[in-house]
Each structure stands twice: as C-alpha cells, then as structure tokens.
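> Mind folding the following:
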Amino acid sequence: MATIDVIGGGLAGCEAAWRLASEGIHVRLHEMRPARMTAAHKTSGLAELVCSNSFRSDDAASNAVGLLHAELRDLGSLVMRAADAHQVPAGGALAVDREGFSAAVTGAIEGHTNITVVRGEATRLPDGPAILATGPLTSDAMAAALTRATGADALAFFDAIAPIVYRDSVDMDVAWFQSRYDKPGPGGTGADYLNCPMDRDQYGAFLDALLAADRVAFHAFEDTPYFDGCLPIEVMAERGRETLRHGPMKPIGLTNPHAPTHKPHAVVQLRQDNALGTLFNMVGFQTKLRHGAQAEVLRLIPGLERAEFARLGGLHRNTYIDAPRLLDGTLRLRTVPNLRVAGQVSGCEGYVEAAATGLMAGLFAASEALGQPTGVPPQTSAMGALLAHVTGGHLTDEAAGGADRPRSYQPMNVNFGLFPPLDIPDAAARGGRRGKPGRKLAYTERARQDFAAWREAVRRVEMA
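You can find the predicted model right below:
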C-alpha cells in the first residue's frame, strides 16, 4: 500500500495522520518546526496551541461545538483524547494545559508504528496521495505552490493572540474566582475564572487608553480582513464604546464578593492556562498593541495594576484558500485530485473545527485507499454541517445582491446556523419545543440520531 503524506503537524495534520495510521496505512507526517519556525509558534511540539487554550463549550446537549466534541470522541479523535486528559478548570468550557496537551499528541504520533515524522519544510505539493494541513501560518513556499496548483490566489486575514498573566501577580483583594452563573463545566468547580471588575469611570478610562495606544502596523497586508471571531480588543472598541461590554467584558452572571450589592459595569475574565494554575490568559483580549503600550493599558484593569506577563499579545497573518470553489465534497482539491486540504488553511476556524476536518480528510483518504467508501457525515450532524460550509454549502447570499452572486468565503466556527433548518413536523416530533433553547435541543437530538446511523454504517463497512 502506498504511503500517504500529511503536511503539517498541527491539530488537523495530527488528527489526519492518526486516523490513517489507525486504519493500517503508513503515513509520512511533515512538520517544518523547529528547522523553520513561524511568527506565532514557540516550540517544536506537534499540535502546539498558539492562541487560546480553550476548545470552547463542552455542552453537547445544546451547543454546536460541544456536539462536535462528542462526534469527534465517538470517532476516536486523538485531539479530544489528549484534551480530555489534560483539561484545566474553565467553567462550561473545555480548556487544556498547553504543554501537556502538545506533549501527549506528540508522544502518540511519534510512538505510532505506522507514522514517520519528517522534520523540515515541505516546499512543494507531493506527487502521490497527500493531505495538506499546513494551518493558517502556511509558509510562503507552500502557499506559492498551492496558488500555482489552483490558479487562484490564497486569501488572508489577521489573527491576534491574547496575553498571559502570572496568577500570583493578580491582586485578589480586587479580583475573585467565579464562572458565569457558577457553571462548573468539565472538570470545573463553578469558580474557574479570575474576574476583574470595572466601574463606569474605570471602563471609560480603559477605553480611552486602549484607543489611543500605539499599535503594530503590518503595511504589507493591511488590506486583508480580520476574522470576526478573533478581533483584537482595540478593533472591537473602535466599533462602539459599548461593544466590549457586550463582548468579552460583559458583566452578566457574576457577583463580586468584595462588593456583592454593587453591579460591575464591566468585567475582565482570565482563564487558567496550565495545569499548575500559575498562568491565566485574558479571555477575548487578543491585541495588536505594541508591547510597551500593551502592558501599560492592561495594568489599568483593576486587579492587574501590578500584573506580570508570561506572554504579551501579538498579531500574525492567517492564510486560507477559497475552499468552496477549490475543494470537492470530500476535501479533495479539484485541480489536484490526489491532494486533500484540511484544517484552518481550508478556511474553517477554531481548534476543534480544524481537528474535525483533519479527521474527515484522514477518513476519506483511508476509505479511498482501502476501497471502502463510507460517504460523508450527514449535514444534520456537526461534522457534516462543518464539511458542507467548507466545501460549498454557503456560496450565495441573496442579501448581497441576488442568489447568483458569490458570497465572500469567511472562516467560521461550527454553529447551528450551518445546520439544515428544522421543519415543523421535525420540531413537533421532538415535543413541540419553541424558542431558542428548544430549537438547540431539537438540533442536537436530530444530529445525534443521524450521526449514530451514519457511524453504524461506517462500522459495518470497516468490519466487512
């Protein structure tokens, strides 16, 4: 059996390699680090998390990403196995110790007898069957090779990294531990976030300083768009003085024990970033402020006046292809059918979404190599809905000028808006639920039933 090359050792590449190897297929996994580093990575570890350490909500009953977690676990996801083993308290979210998570994935990949890890930059597309999972920081050489192969320019967007604070530098006479609405979540206690409150005047002073602070300028690609799910805080602040209060600094679901009768005007939350609990990252505080200005502005936050930073925020460029036009329904590049594309370079957004597309690419490639076609996950499932978005489920936008006008393809996290709508009989069959909570439950129930049926069909093919 021919070896399949997987290019990129991030979450998508590792998930694809693991799936292929688990099916008995030999894999060459190419990772350019440490021979060539990126602007965001700090280690040579596989599956290094460079932005947040959160895999977001683990609630599979009423949340689309939690549902995606469950489907990945059901398919034997290496990424989810490592995440579950190295989780840290994060309320209703699944967050992980970065180093432990990366070490677990690296150890599993390097220890698999069917996987050979090749360190060094891949500068051209392989001639044989392959999966490209180079991520949003695809090297210039590989991006150029991909552009030549497709005849289409790659798209790009900015992404920003949030600062990380040393826990013992936070003033606990001001801050307190609490999850929103005291929700415990996976491995949590209901008191998993550090909360720093602001009154109206403090919030106003913080905004003024934030908007006036010196920023990093990347003139070479200032015309590329930000991804709305990862906006720098200063960009959010420019959209209106109340934007942050309705975003990462919303004060809802929290009670300050230092002043229980006083409702904060805004709250900055910090989430545990490592298993020791010595590092906390600032939730939603991605930024492109220069480091000197950044530290000065962030120390205006009550409780962080003497904060020490293990890492300040930063900005890097992310690159992805126009996947709906370039990929078929099983992630194959139309112009190079032996090559599949997965992960954030395909335009999906988020750690879990990247892992899911990597697993699907591995599943499709393995099925093809073994002559055991399994079909794609149903679009009513989280994996199927995500796949449909990446491969062409959202090509037009009537509001933008008619059904025939192509819509700009933007990175997107999995969400119920990507799922086929529930019809009235479908909703009625699930107890006639009405309202947003009822719709979410109906979506997840339908997804579980349809995914289970597809999964059983896959198992029968694998056993045949």
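> going forward, measure contacts between C-alpha atoms and count neighbours the same way
Will do.
> can you pull out the helices in this structure?
11-22, 64-74, 78-85, 98-111, 140-150, 200-212, 233-238, 291-298, 323-326, 351-370, 382-391, 424-429, 435-463 (DSSP state H).
> Just say which of the ones you listed is most tucked in.
Of all these, helix 11-22 has the most neighbours on average by mean count of other C-alpha atoms under 10 Å, namely a mean of 30.
> List the contacts of Ala145.
Counting by C-alpha atoms under 8 Å, 6 or more residues apart in numbering, Ala145 touches Thr123, Arg124, Leu125.
> out of those, which are buried?
With burial judged by 16 or more other C-alpha atoms under 10 Å, the buried subset of those is Leu125.
> Identify the residue nearest the residue nearest the centre of the chain in space, chain neighbours excluded?
Nearest to the geometric centre of the chain sits Gly350, at 1.4 Å (C-alpha atoms, centre = their mean). Nearest residue to Gly350 in three dimensions, chain neighbours excluded: Asn413, at 6.0 Å (C-alpha to C-alpha, 6 or more residues apart in numbering).
> So that neighbour versus Ala354, what's the distance?
Distance, Asn413 to Ala354, using C-alpha to C-alpha, to the nearest Å: 10 Å.
> please give me the structure for this one as well, since I'd like to look at both together:
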Amino acid sequence: MNGAESPRDVVVVGGGLAGCEAAYQLAQRGLRVRLVEMKPHKRTPAQTSDRLAELVCSNSLRGAALSNAVGLLKEELRRVGSLALRCADETSVPAGGALAVDRERFAEAMTRAIETHPRITVEHREVTEIPAERPVILATGPLTSDALAASLAAAVGAEHLAYYDAIAPIVSADSIDWSRVWKQSRYGKGGAVRGDRAAQREQTAQPDRTAQREQTAQPEDAAERRDDAEAGDEAYVNCPFDEAQYKAFVQALVASEKVEARDFEEVRYFEGCLPCEVMAARGEQTLAFGPMKPVGLTDPRTGRRPYAVLQLRPEDEAATAYNLVGFQTRMKFAEQLRVFRMVPGLEEAEFLRMGSVHRNTFVDAPALLGPAMELRALPGVHLAGQISGVEGYVESAAAGFVCAVLLAQQLRNEPLRPPPPTTALGGILTHLGRKQPTYQPSNITWAHIAPLDPAQGKLRKRARYEAMAERALRDLDAWWAAG
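Modelled structure (predicted):
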C-alpha cells in the first residue's frame, strides 16, 4: 500500500504508540511527516524517559493467541507492516501466553526507527493548542495537556471526559524471597499435571467456591489458560496467600491512605484497569476472583492450589525486575511499601517504581469523528490513539495505523477503504463509531468484530473465535492486497 511521493507535510502531535505508528505509516506511503513531541522539554507525571513510545504502565501487550481478540489484532498488525508490532517482537520477554516486551529496548527500537526515517522530522516542543497546519493528527494520549484539551474542547463544543488509569509497582528481582514463591504460568507446563490433580481435589472439596471462581473469570480466561499451557515457560512468579493472609491484605488495601483527586476533577476509572484498592472495596472476594485468582496454579511446596495468588511478571529480558500484575494503585507511596510488603515473598522487596495514577482524556468519538477519524467540526484534524477512546497499547498503535491509512487515501483523493468490519482493525473503527448512552474507552473485544454468518451454525466459544479469526485474516489479506 505504498504510494508515490507527495509534496504535502502531515503534522503528528504526540510521540506515543499511536503517534509513532501514524507517522511511520504515513512516511512509508511517501508523505513527509513532522512528529511533534514535548519531551525532553516537558514530561507528564507518568513518564520517566525521553524516548518515544514509552510504555508507562505494564510492559505487556496482552494475549498472543488468535482465539483472543487482542491476539488477532496483533497478528493483523504484523501482516500489514506495523512498526509497533515489529519492535515488540524484536524486544519480547517471556510472559506465558502473552506478548510482553523489555520496555527500554522497545522504546529504543521505536525511537531509532522514527528518527532515522528519511521522511520523518521530529520536533521537540509542547503543543498548547490545535496547530493551524492541515492535515494534523492529534495523538497526545491519555495525558493530553490541559491547554491542548481546552483548545480541543473549545473547537468541538463537546465535554471531555476524564478518569484515572493506575500504574502497578515494580520490584527488584534480587529483593524477592524466592523461598516463598514459585514460577509457573497459569495452567502452564512444569507442574501442569500436578496442578490438574490438585484442582480436581479442590473441586471435590469446595465445589461451590471453585464454580464461583470460574464463573467470575474474565471472558477470555479460557483462551489465556490455553495460551499459557502451550507456552509452558513458567514466566510468572506466584506469591501464595492462605485465607488469613489474604483477608488481612484486603483489609489493609481498603484501609490504606490514597492519593485524592483534586476538587474539580471527577474520578472515573476504566473497568479494565481498576486500582487494586477499588476492587478490594467492592467485596472481600473480588480480588480472589480477579487478579488474585489461584485457578490453574499449584504451590509445589503443598501440592495444592493456594487460597489466592499475587502474580509477578518480568519487566525485562534478563528478569531483573518484576511487575505486580493487576495491582495498579493510587495508594500513597508509604502505604504501598507497608501494604505490598504483606505479600508473601515481598516482605523485604525493593520497589524500583511505585504505583501511581494518571488522568486519561478522551472525546466522544461517535459524536465527533467522521469515517476517516477526522473531527467533523474541524476538517483536516484527525484523532488517533487513546484520546479517541481506544484503550490499551495494541489498540493505540492500531488506531494510529488505521488513521494513517485513511488519511493517506484521503490525500490521494481515493475513496476511503477502511479495514473490513470482519477484522480486528475494522473493529477499532466499529468501536469509535458505535453510539452509547455514555461513551467509554474500550480494549478490542470480539463484540467489535462482525459476527459469523448464521448459516455456519452455532459454534462453541473457542471454535467461534477461531472461525472469526480465520475469516478476519483472510479478509485482511484480501483488503491489503487490493490497496
């Protein structure tokens, strides 16, 4: 889908995943791009590096299997030449059935690819209002500055919504008490048979509780556990809790001191990234059925499933640091040290990064954006990434890719040819255009992808997802070849 040289410049504001992907794809299509990034002159509260495409939350790009919607999205991005997926694959670290990266190497690879591209110029300055140049892509991410957000709000006349994403802490590997923890991917090899037997024993002993755990699991847990079983690399570290330890931990989370929002800010959390203390406050067993669910895990010291488990995931290829999986938090730093050192194995943990909260600003995309991700009220101004209402690293890169493809078509005066709605890339546009009573950010899900033809009959969930993935890749390849 590369095109002839174009004399026009495109301005891209924001050097995160969406901005870098959009800039790269436009440049690959013969357009000159000016990528404007405010670092190193200014950073957001969540940023610690001056590199482009910094991953400020988790280092995981989530599930890799095609029976998982985000796994399908990643495979589609690979097939169409995504810069983010190329760099992620080059810098991946073990993560069971997920794709996780060494975040420093990933940012280095992305920065190098952008800065050395002959048709991309990087400018380091803060943008405080919508640029006058057209076309322009705003990809300023979840921490769009107050000044630029105000400029955008004034231009479109729409209320901007804000909520807080929360960042999980990172601990040093050599400060973990390895005598109290063990490595095992959920349902993975290296104890899988033993784990199945332990699970059978516990199902016999506690049928109601086990069934409730399974019913409360997230919709794609089944696919994820199969992914881990196939990987079998024991990438996760498991910190086991007995019942008394778990209940004391939950009580401490609920009672802890939190960083409060400013008086004029409304806290609206994304359900897929709730702070752990918010989950704990919803009920004593919420964490045990969520990020601390012990299903698919067996403590080798006891041969049994623990009451609950807090998992750690490696942050880098050398596994020198670990992320507390699912434990985003807005607790004050001193409280984090106190509460997280109640976790078995983390009593003497050295915290390399504390958890924190940060604002996410996004627009009402169904009301404001046209088919080319262009503001109806401001022709030539396009939005990409989390500011448009997608959620997640992969989705942000995908939104940057789609925005660039559509803009390139528009600049060549071609009919718009968006990715088919049967694909996960097309599902990004489906979400952005799907009107809701209250528009909310979302990760990619199977609900964003066109359903199968009813003539195929009723299929079990895994078979249905596999059939949808097969159709998606077939339709994507045809769309790409025709471009």
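> re the thing from before, out of the helices of the first structure, which gets nearest to Arg167 of the first structure?
Nearest of those to Arg167 of the first structure, taken as C-alpha to C-alpha: helix 291-298 at 14.7 Å.
> quick check: that closest one aligns to which part of the second structure?
Helix 291-298 of the first structure corresponds to residues 333-340 in the second structure, going by TM-score structural alignment.
> average distance between the matching stretch and the first structure?
Comparing stretch 333-340 of the second structure with its match in the first structure after superposition yields a mean distance of 0.6 Å (mean C-alpha distance after the TM-score superposition for the first structure).
> starting at the chain centroid, how far to that stretch?
Relative to its parent chain, stretch 333-340 of the second structure has a centroid offset of 25 Å by C-alpha atoms, centre = their mean, to the nearest Å.
> So for Asn413 and Ala354 of the first structure, which residues contact both of them?
The contact sets of Asn413 of the first structure and Ala354 overlap at Cys348 (C-alpha under 8 Å, 6+ apart).
> Counterpart of Arg98 of the first structure over in the second structure?
Per TM-score structural alignment, Arg98 of the first structure is aligned with Arg103.
> if I look at the closest residue to Ser408 of the first structure other than its chain neighbours, how far off is Pro324 of the first structure?
Nearest in space to Ser408 of the first structure, with sequence neighbours left out and distances taken as C-alpha to C-alpha, 6+ apart, is Leu395 at 7.9 Å. Leu395 of the first structure is 7 Å from Pro324 of the first structure, where distance means C-alpha to C-alpha.
> list the residues that contact both of those two?
Counting by C-alpha under 8 Å, 6+ apart, the shared contacts of Leu395 of the first structure and Pro324 are Tyr409.
> Next, the contact list for the aligned residue in the first structure for Cys239 of the second structure, please.
Under the alignment (TM-score structural alignment), Cys239 of the second structure pairs with Cys196 of the first structure. Cys196 of the first structure is in contact with Val174, Ala175, Trp176, Val267, Val268, Gln269, Ile301, Pro302, Gly303, Leu304, counting by C-alpha under 8 Å, 6+ apart.
> is it possible to export these to a markdown table including distance to Ile424 of the first structure and neighbour count?
As requested, the contacts of Cys196 of the first structure are exported to a markdown table (distance: C-alpha to C-alpha, whole Å; neighbours: other C-alpha atoms under 10 Å):
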| residue | distance to Ile424 of the first structure | neighbour count |
| --- | --- | --- |
| Val174 | 50 | 17 |
| Ala175 | 48 | 22 |
| Trp176 | 46 | 23 |
| Val267 | 40 | 26 |
| Val268 | 41 | 24 |
| Gln269 | 40 | 27 |
| Ile301 | 49 | 20 |
| Pro302 | 50 | 22 |
| Gly303 | 51 | 22 |
| Leu304 | 51 | 19 |
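> what would these look like in CSV with distance to Ser57 of the first structure?
Listed next are the contacts of Cys196 of the first structure as CSV, based on distance: C-alpha to C-alpha, whole Å:
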residue, distance to Ser57 of the first structure
Val174, 27
Ala175, 24
Trp176, 22
Val267, 20
Val268, 19
Gln269, 16
Ile301, 26
Pro302, 27
Gly303, 27
Leu304, 27
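> Which one of these is nearest to Ala85 of the first structure?
The shortest approach to Ala85 of the first structure among the contacts of Cys196 of the first structure belongs to Gln269, at 24.3 Å (C-alpha to C-alpha).
> so the closest one sits right up against Phe285, yeah?
No - assessed by C-alpha atoms under 8 Å, Gln269 of the first structure is found out of contact with Phe285, at 9.3 Å.
> overlap in contacts of those two?
Pro248.
> still on that earlier bit, how about the contacts of Cys196 of the first structure, which pair is most distant?
Using C-alpha to C-alpha, the two most remote members of these are Trp176 and Ile301, lying 13.6 Å apart.
> Tell me the spacing between the residue lying closest to Val101 of the second structure once chain neighbours are set aside and Thr445 of the second structure.
If the residues on either side of it in the chain are set aside, Val101 of the second structure comes closest to Ser92, at 4.1 Å by C-alpha to C-alpha, 6+ apart. From Ser92 of the second structure over to Thr445 of the second structure the distance is 23 Å, taken as C-alpha to C-alpha.
> One more: Asp299 of the second structure?
Distance of Asp299 of the second structure to Thr445 of the second structure, computed by C-alpha to C-alpha: 33 Å.
> Tell me which of the two has more neighbours.
Using other C-alpha atoms under 10 Å as the criterion, Asp299 of the second structure and Thr445 rank with Asp299 on top: 23 against 18.
> and the more buried one, what does it touch?
Remark: with contacts taken as C-alpha under 8 Å, 6+ apart, Asp299 of the second structure is in contact with Trp182, Pro240, Arg305, Pro306.
> Tell me which residue of the first structure matches up with it.
The equivalent of Asp299 of the second structure in the first structure is Asn256 (alignment by TM-score structural alignment).
> now swap in Gly283 of the second structure and tell me
In the first structure, Gly283 of the second structure lands on Gly240 (TM-score structural alignment).
> How about Ala424 of the second structure?
Match for Ala424 of the second structure (TM-score structural alignment): Ala382.
> Not counting its neighbours along the chain, what's nearest its match?
Leu68 (5.3 Å).
> so how far is Leu75 of the first structure from the one you found?
11 Å.
> same deal with Asp214 of the first structure?
Relative to Leu75 of the first structure, Asp214 of the first structure is positioned 47 Å away (C-alpha to C-alpha).
> count of neighbours near the nearest residue to Glu317 of the second structure once chain neighbours are set aside?
In this structure, Glu317 of the second structure finds its nearest non-sequential neighbour in Val93, 4.9 Å apart by C-alpha to C-alpha, 6+ apart. Counted by other C-alpha under 10 Å, the residues lying close to Val93 of the second structure total 24.
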